[in-house]
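>>> Show me the folded form of this:
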Amino acid sequence: MRNFFCLTAFFAVLSLLNGCKSSKNEAKEITVTWELVSNFTDVPNGFEARFNLVNNGEMTLDDKNWALFFNMSPRPILANKTPQPATVQHINGDWYKMTPNAGFSLASGKSIEVRYTGTEAIIKLTDAPMGLYFVFYDKDGKEENIVEVANFQVLPFVRKDQQLRGKDDQVPLHTAAKRYQDNLALNLLGADQLQKIVPSPVKMTAGAGTLTLDKNYTIYYGTGLENEAKLLSQKLKSVTGTDFTLKNTAPTGPAISLQTGAVSVNGVAKEAYKLDINAKGVTITGSDAAGVFYGIQSLLALVPTENYLKPAASVALGFVQVEDAPRFQFRSMHLDVSRNFQTKETVLRWLDLLAFYKINHFLLYTTEDEGWRLEIDGLPELTQVGGQRQHAPGGMADPVLHPSYGSGPKAYDDTKHGSGFYTKADFIEILKYAKERHIKVIPELNFPGHARAAIKSMEARYNRLMKEGKEKEANEYRLIDPDDKSEYLSAQAYKDNVVSVGRESTYRFYEKVVDEISKMYAEAGLKLDTFHVGGDEVAEGAWTKSPQAAQLLKENPSIKDPKNLQAYFMGKLLERLEKRNLTIHGWEEVALLKSPDGKYLPNPAFVGKKVVPYIWNNIYDLDLGNRLANAGYPVVLCNVTNFYFDLAYNNDPQEPGLYWGAFVDTRANWAFAPFDMFKTTYTTSMGQPLNFAGLEKMKPEARKNVIGLESQLWCETVKGRDMMEYYSLPKLLGFAESAWAAERSWETIENRETREKAIQTGWNRFANSLAQRELPRLAVLNGGYNYRLPLPGAIVENGQLKANIEYPGLSIRYTTDGSEPTAESPLYTAPVNVSGKVKLKSFDAAGRSSRTMSPDDVK
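Predicted structure coming up:
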């Protein structure tokens, strides 16, 4: 794929990167430091920050020969109230630059400070500038060299005014003392009290006795179950070292029997199964192949964690009978590989994990403003341009994708995650791999907003074909109105990410991509019957100064307002996709209209037309999911306060992630009442109470319209496999419980105090099960995953250390000499007298550990 660069722009940047050696070498001697000064500013919820530049080289920086480019979590920048030697300005998306003001000079051995202010307070190290690089200019103002900053430091956030988002932030700081206090509500449970299978089966009855599973057993499978038998054999070999014989016959002798039959649990037949372990062997009966597959996952879950950590020739399985079926037929996870790319191998590993926890859909988000990740026949620019990011000398006007999320100035930088795409063969392999694990991959092409990668790719195509004199072909898939002067700023701060809804080529492009993806499904032996159209976050102001949009409004006076052009677009797109017999999924906006005052209202036009909105917004429009379900739409709930894995676990500055909608931990994933969402979300992202008075509740007859749940991993701050897994684990396990397990008793308790007690009892059991069973297994399952372990809670009172942990069953190790705790450090079991610099870590049975902390780690 490295041969598919946007050649003209790439070689221009390459010449700059290899240009003027002296400035390149000198620039490496410039040290840059960034500090968050405070979030308590004159601007409500704003921030003040400063750069400090130190010139350790010989070259003098003046007011014309340099600029500093970088990415940071997108926020509007305000004009400086006091004169500064340089100006920080927003370019587009999360791309910023610092340029010198008149009279600027930074000579050898000197330093200079540049302050700036903005809106939306900063509390995370992952919000800080990243991917910094200098561009140096010659005397005529032309770029002559690009140099990445080699010496960059972000100062730690240690004060309250750096850790809270101004005076309105009511979320308590995540101190060691707060953790200790919170963890007092949990207690250690014995092995017999743990949840044996995650997610919980509908019914599980333990028997008296133990089956020893060893090489004497054969896997017998019925017709159509060869795939399931092979996968079971592979998994059992990983814990026993034994190659189990497979036979497509009736069982004889010691047997693991896989078969289909009439199975229905709680009135649900699809994906239902029964698992029986007794003295005769193991029998799994599924209503279909998927049911058998999920019975296998439950069998593998019952294998003791010790066998995963230390494989042995035999496995002891307690006698048990399990009857199980999912609460929701649609259980999905969304993965964004556009903001930061994830390799095919990472995706395949992830599909294995989704299957283990009975997740049966996978929304693969391969197009966005910042990247196009899927090869499409006939449109090579989509990956030549859209599959990579690099410095854009002409800024927004260039038909390239500029750096985002710290991807730096070079395309295909092996140390970064901005560039990459899946070939057709890669995608087909992903589809087949998912199919074997009973996971349906849903592709997404997000229009009319979030479309910058497609727009820039098709502009590159347009330019190429126009140079070749092929004007008709050049316009065939063009996506913009070239005369559009509309001004807007998207949710991710883009100014140019919305397609023209007034040109036929926009729809033609969409159909072309859908048809090419459909061919890939056919090559994988599948039929594309569900497509996600995105449809979210079109910014106010889009299309307001577009001649093409004005003509469309003139020809269709019923549209009335540019605000409604999004609904018009979805209607026209739906007509075309209906001809392909596709069920259309999309973010909630696909089912909404905007009132003149900007309020979202259910759009009755698409009810009954195979349109499925995904509802994320339960924090700004609290009852939106209820209103759409009540209006007759089949909905997927993906509430931001519960299921957004990219939102940080807490407000610790070192804990990565976003926080615009909430802080989301594993308990939030686990504690979700789908038919009464008000029961588990009580505050805004700023910790202020929510008011549900007068809001619409879900009608009992509308519950059938909730077809399922989805978890989300947006990857603005996620770089590479390890971060992806850290963000998602163990959150995925809490989500799986909400998506599969039967209704929990606390979901119907109206009294909040009584309900919270019941929730805490259930959560305590789940947290114990995470610590003692699930997490250590993840250390080795499928080669091992990079899951997160919580920091201990701790206080020191009168010289005595008291510590506890969020997941009882994890061990706590400590030191008192300032050294890093290891698995050999003293084990904390009870309050102990200490002196000196105390440090602690949590450990699990696999030897994995948390970050290091001290009782006074947060001021």
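
>>> Please make it C-alpha for all contacts and neighbour counts, starting now.
OK.

>>> which helices and strands does the longest helix along the chain pack with?
Among all segments of the chain classified by DSSP state H, the helix with the greatest residue count is helix 504-523. Helices and strands touching helix 504-523, by 3 or more Cα pairs under 8 Å, 6 or more residues apart in numbering; DSSP states H and E, are helix 424-436, helix 565-578.

>>> Compare these and report which one is nearest to residue 785.
When the helices and strands packed on helix 504-523 are compared for distance to residue 785 using Cα to Cα, the nearest one is helix 424-436, at 18.6 Å.

>>> So what touches the helix or strand just after that closest one?
Downstream of helix 424-436, the next assigned helix or strand under DSSP states H and E is strand 440-443. With contacts defined as Cα atoms under 8 Å, 6 or more residues apart in numbering, strand 440-443 is touched by 360, 361, 362, 363, 364, 365, 366, 431, 434, 530, 531, 532.

>>> residues of the helix or strand following strand 440-443 that come out buried?
Sequence-wise, the next helix or strand downstream of strand 440-443 (DSSP H and E) is helix 452-467. Neighbour-count burial for helix 452-467, with 16 or more other Cα atoms under 10 Å as criterion, is recorded at 452-463, 465.

>>> okay if I get those residues as JSON lines plus distance to residue 48?
As requested, those are arranged in JSON lines below (distance: Cα to Cα, whole Å):
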{"residue": "452", "distance to residue 48": "30"}
{"residue": "453", "distance to residue 48": "32"}
{"residue": "454", "distance to residue 48": "35"}
{"residue": "455", "distance to residue 48": "34"}
{"residue": "456", "distance to residue 48": "33"}
{"residue": "457", "distance to residue 48": "36"}
{"residue": "458", "distance to residue 48": "39"}
{"residue": "459", "distance to residue 48": "38"}
{"residue": "460", "distance to residue 48": "38"}
{"residue": "461", "distance to residue 48": "42"}
{"residue": "462", "distance to residue 48": "42"}
{"residue": "463", "distance to residue 48": "42"}
{"residue": "465", "distance to residue 48": "47"}
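
>>> Pull up the gap between residue 201 and residue 559, please.
Distance check for residue 201 against residue 559: by Cα to Cα, to the nearest Å, it reads 50 Å.

>>> between these two, which one's more packed in?
Between residue 201 and residue 559, counted using other Cα atoms under 10 Å, residue 201 has the larger neighbour count: 21 against 15.

>>> Run through the residues that contact the closest residue to that one other than its chain neighbours.
Sequence neighbours aside, residue 324 is the residue nearest to residue 201 in space, at 5.1 Å (criterion: Cα to Cα, 6 or more residues apart in numbering). Taking Cα under 8 Å, 6+ apart, we find residue 324 in contact with 201, 202, 203, 265, 272, 273, 274.

>>> Next, the second sequence, to be compared with the first:
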Amino acid sequence: MKKILGILCLVVIYTSCNQKRSYEEYKNITNSEVDYPIIPLPKKSDIKEGRFLLDETTQIVYEDAELEKEAAYLSELLKTASNEEVFLTNNLEEDKHSIILNLDNNLPEEGYSLKINYDQINITGKTPKGVFYGIQSLRMLLPPSAEKQGIDEITIPAVYIEDQPRYSYRGMHLDVGRHMFPVDFIKKYIDLLAMHKMNRFHWHLTEDQGWRIEIKKYPKLTEVGSVRKETMIEKNFDPYKGDGKEYGGFYTQEEVKEIVAYAQDKHIVIIPEIEMPGHARAALASYPELGNDTGPYEVATKWGVFDQIYAPKEETFTFLEDVLTEVMALFPSKYIHIGGDEAPKKEWKESKQAQTVIKREGLKDEHELQSYFIQRIEKFLNSHGRQIIGWDEILEGGLAPNATVMSWRGMQGGIEAAKQGHDVIMTPGTHMYFDHYQADPKSEPLAIGGFTPVKKVYSFEPTPDTLAADKKKHILGAQGNVWTEYMKTSDYVEYMVLPRMSALSEVVWSPMEKRNWEDFKERLFKLEERYKALGYNYAEHVFNDPKENNNSQEESDQ
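As a prediction, this is how the structure comes out:
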């Protein structure tokens, strides 16, 4: 027995010494640029010698209770990577092999620092959000295969990073009015945003072709408005040809709450969009009394812009205020998007009721009537502590006092709004519409038109040189838009989004002077391996064609 115990002691001593030696072995390893394929590119990054070995002794330390969710999130990432449980603690022991999460009020609002040595990792942010972004950079330093399988030995290259985003608004949009997608996919989409350090998800919930959010006070919005009798086949506008298949669906309020909470854990704000005064066919089919007496109405079965819009009468404002009250209860976002685009004025020109409002309010024309409409909604939302975002058409007839503008018809609308002192999100169709083709249409799935390859997205500069220095501060950032007329499945959405979202993430995060297409492309090849590990369906053109074509075509209508 003494002999056996002696042997066991020797084994324990040997194992302990061997473990010590294994750390020492990684202390002086030389790293190179290729070991740091982080997208979006950090503001400052200094390569160091050594690598951190992730093993059974690694622990995650968070001394501030605010970081508990970030610690748990990192623990799950590392458990997937290594197939080993990673111990969480809020007590730091100096001699432990640790990943330490900290808060430091001296850092920028969304900034973080990431310090990796062979024996310790420190991730520090001003807020939990900054720490979360630091974790995303750490994630990019793990082998791509670690996203879905345990790896026997994982080492992470030493580095010191100081980082913060260039823009405060880094967004992606998704239209679920034309085609909607399961809750699980919406979460998967949010995961993609999180991986790319994006912080806004613009959720387009109502359209001519479908109302997709439950409003308890107005049940017909989902009973009637969420269902269209069929869908146009491809681009058979004239003569029209439908598929004869009923299409419908909506998100319950419980599902919306679940998605909002999921996004909040990833530090993503969901901005809901409730369209007005146009793109209202689904609502008018549900409550025809809100129209300009041009019914009967039905949920649209083809794509495009329709003359039928809300009537500017008191019943409409009551309805919209009731709807927005329920929306505000579900979404804590400061911003509520109210659309405001593509609202033909034909019905208002021919409506006695609309003309009466124009005369009563001393308005010049139907454009000023739309401004009156938007301003009434803005006052209501402002009174509840919220602000509106609208597409750049809300500039026409006079901009609502506190409105933020999304400039989609090029850059000019955003420039004009910024000159007037309004905040702007740049999302021009030329560069930010991810429903456009990425290659020769003959070899691509059906899309709305246009041509926007990855290189063109990467070339986008959100802040125009023509703006005066004191007005540039109004450019909050940029957003990629995903309109789903021709995207029937979540796989197709992924294909149209990736890797264009990756290019956009660097546009809105990284310093302009550090952006370099060739360097980005090298890092993107590494990110492609991560796409594969995560099971995303992505477009491969940029990977197959190093000289990706950068010609442009006219953008398509929204």
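
>>> so what number do they get for TM-score?
TM-score for the superposed pair, counting by TM-score structural alignment, normalised by the length of the second structure: 0.85. Supporting figures: 505 aligned residues with a Cα RMSD of 2.5 Å.

>>> would JSON lines of the helices and strands packed on helix 504-523 of the first structure with distance to residue 24 of the first structure and mean neighbour count be doable?
Converted to JSON lines, those look like this (distance: least, Cα to Cα, whole Å; neighbours: other Cα atoms under 10 Å):
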{"stretch": "helix 424-436", "distance to residue 24 of the first structure": "38", "mean neighbour count": "18"}
{"stretch": "helix 565-578", "distance to residue 24 of the first structure": "47", "mean neighbour count": "18"}
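
>>> With respect to residue 660 of the first structure, which of those lies nearest?
From those, taking Cα to Cα, the stretch that ends up closest is helix 565-578, at 24.6 Å.

>>> In the second structure, what stretch matches the closest one?
Mapping helix 565-578 of the first structure onto the second structure (TM-score structural alignment) gives residues 369-382.

>>> how much does that stretch stray from the first structure?
On superposition with the first structure, the mean distance recorded for stretch 369-382 of the second structure (mean Cα distance after the TM-score superposition for the first structure) is 1.4 Å.

>>> Pull the residues that contact that stretch.
The list of residues contacting stretch 369-382 of the second structure from outside it, by Cα under 8 Å, 6+ apart, reads 277, 312, 317, 321, 340, 357-358, 363, 387-388, 394-403.

>>> quick one: contacts for the residue nearest the centre of the first structure?
Taking Cα atoms, centre = their mean as the criterion, residue 713 is the residue nearest the geometric centre of the first structure, at 1.3 Å. Residues in contact with residue 713 of the first structure (Cα under 8 Å, 6+ apart) are 333, 334, 335, 336, 644, 645, 646, 728.

>>> now it: how far from residue 339 of the first structure?
From residue 713 of the first structure across to residue 339 of the first structure, the span is 11 Å (Cα to Cα).

>>> can you check residue 736 of the first structure too?
For residue 736 of the first structure, the distance to residue 339 of the first structure equals 25 Å [Cα to Cα].

>>> For PyMOL, write a command that selects the buried ones of the contacts of stretch 369-382 of the second structure.
The buried subset of the contacts of stretch 369-382 of the second structure, as determined by 16+ other Cα under 10 Å, is captured in PyMOL by this line:
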select buried, resi 277+312+317+321+340+357+358+363+387+388+394+395+397+398+399+400+402+403
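
>>> what sits up against stretch 242-256 of the first structure?
For stretch 242-256 of the first structure, the external contacting residues (Cα under 8 Å, 6+ apart) are 214-223, 226, 229-230, 233-234, 236-237, 257, 280-284, 313.

>>> From start to finish, how long is that stretch in a straight line?
Taking Cα to Cα, the span from the opening residue of stretch 242-256 of the first structure to its closing residue is 14 Å.

>>> cool, stretch 232-244 of the second structure as well?
One end of stretch 232-244 of the second structure sits 9 Å from the other (Cα to Cα).

>>> in the longest helix anywhere in the second structure, what's buried?
Assignment by DSSP H gives helix 2-25 as the longest helix of the second structure. By neighbour count with 16+ other Cα under 10 Å, helix 2-25 of the second structure contains the buried residues residue 23.

>>> How far off centre is it?
When distances are taken as Cα atoms, centre = their mean, to the nearest Å, helix 2-25 of the second structure is centred 50 Å away from the chain's centroid.

>>> for stretch 795-809 of the first structure, same thing?
How far stretch 795-809 of the first structure lies from its chain's middle: 33 Å, per Cα atoms, centre = their mean.

>>> Likewise for stretch 228-237 of the second structure?
How far stretch 228-237 of the second structure lies from its chain's middle: 28 Å, per Cα atoms, centre = their mean.

>>> swap in stretch 215-228 of the second structure?
Relative to its parent chain, stretch 215-228 of the second structure has a centroid offset of 27 Å by Cα atoms, centre = their mean.

>>> Spell out for me the PyMOL command that would select the buried members of the contacts of residue 713 of the first structure.
Buried members of the contacts of residue 713 of the first structure, identified by 16+ other Cα under 10 Å, are gathered into one PyMOL selection as follows:
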select buried, resi 333+334+335+336+644+645+646+728
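
>>> Would you agree residue 418 of the first structure is in contact with residue 339?
Yes: the criterion here is Cα atoms under 8 Å, and residue 418 of the first structure meets it with residue 339 at 7.1 Å.

>>> who has more neighbours, the two?
In this comparison of residue 418 of the first structure against residue 339, neighbours counted by other Cα under 10 Å, the higher total goes to residue 418 at 31 against 27.

>>> I'd like to know how far the closest residue to residue 271 of the second structure other than its chain neighbours sits from residue 478 of the second structure.
Nearest residue to residue 271 of the second structure, sequence neighbours excluded (Cα to Cα, 6+ apart): residue 202, at 4.7 Å. As defined by Cα to Cα, residue 202 of the second structure lies at a distance of 12 Å from residue 478 of the second structure.

>>> can you list residues touching both of those two?
Listed contacts common to residue 202 of the second structure and residue 478 are residue 171; contacts here mean Cα under 8 Å, 6+ apart.

>>> the more surrounded of the two?
Here residue 202 of the second structure and residue 478 are compared on neighbour count by other Cα under 10 Å; more neighbours surround residue 478, at 28 against 22.

>>> would you say that one is within a strand?
Yes: assessed by DSSP: H, G, I helix; E, B strand; the rest coil, residue 478 of the second structure belongs to a strand.
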